[in-house]
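1. Compute the structure for the input listed below.
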Amino acid sequence: MQSSSTTTPDLIVLGFHALSDPLRIGVIELLRNKELCVCDLCEALEVSQSKLSFHLKTLREAGLVRSRQEGRWIYYSLNIPQFAALEQYLSEFRRLYQIMPARLCQEPS
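-> Below you'll find the predicted structure:
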């Protein structure tokens, strides 16, 4: 769970770390359309609940997903403001690209 003392740079690091795993990307893709319970995520991703729990914890700590309990099931959804924060962080690099000389932006041969 993300603490109130977690700073923005920490959340950026946690966010990109959370997005560095193919299974977690799969979770994000499934949640893109709607909230899902953990059982539906397990079925769609063909993984055990214990394996998925580790990945969901990482996504929650990064602030990328939210969870809520209803009865005995936990439902997950995307936390769009955190995705916006990551997008904002990357947009700063796009701005730098626009002001840098073209020769510095080219990939080395």
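
2. Please count neighbours and contacts with C-alpha atoms only from this point.
-> OK.

3. From Tyr75, how far off is the residue nearest to the spatial centre of the chain?
-> Closest residue to the average C-alpha location of the chain: Leu64 at 4.2 Å, with C-alpha atoms, centre = their mean. In this view, Leu64 and Tyr75 are 14 Å apart by C-alpha to C-alpha, to the nearest Å.

4. Second input sequence below; structure requested for side-by-side comparison:
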Amino acid sequence: MDSAYTLTPDIIATGFHALSEPLRIRVLELLRSQELCVCDLCEHLGTTQSKLSFHLKTLKEAGLVRSRQEGRWIYYSLNLPQFVVLEQYLAEFRRFSPILPASRCYDS
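-> I've put the predicted structure just below:
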């Protein structure tokens, strides 16, 4: 796996933080099927470009989306290898933990 997608606490936290906002989830859902420019995303989401830019920056910093410029437009697409990193992180918990452990510890 590329070193840009190394599993570190900062990368994991940044990725899950990016996934913690409903508008960003909606952006990812739209990008699931195709690359889109900012103007198309704004139209589909019914939001302003300034608001969307903040969320796209967060997704990009988390490595979940890629951008490319074509003329005056910036196009966004999913960066699937970074989703694999987050998926692998969660899979480790399932692999090493019983699915429904019988808990004998109770908070008082």
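
5. what residues are up against the residue nearest to the centre of structure 1?
-> By C-alpha atoms under 8 Å, 6 or more residues apart in numbering, Leu64 of structure 1 lies in contact with 15, 78-80, 82-83.

6. What helix or strand is Arg66 of structure 2 located in?
-> Here Arg66 of structure 2 sits within strand 65-70, counting by DSSP states H and E.

7. circling back: just the contacts of Leu64 of structure 1: which are in helices?
-> Counting by DSSP state H, the part of the contacts of Leu64 of structure 1 found in helices is 15, 80, 82-83.

8. what's the farthest-apart pair in the residues you listed?
-> Gly15 and Ile80 (12.1 Å; C-alpha to C-alpha).

9. neighbour count winner among those two?
-> Counted by other C-alpha atoms under 10 Å, Gly15 of structure 1 and Ile80 do not tie: Gly15 has more neighbours, with 22 against 13.

10. quick one, what contacts the more buried one?
-> When contacts are counted by C-alpha under 8 Å, 6+ apart, Gly15 of structure 1 touches 59, 62-64, 86.

11. now the residues you listed: which count as buried?
-> 59, 62-64, 86 (16 or more other C-alpha atoms under 10 Å).
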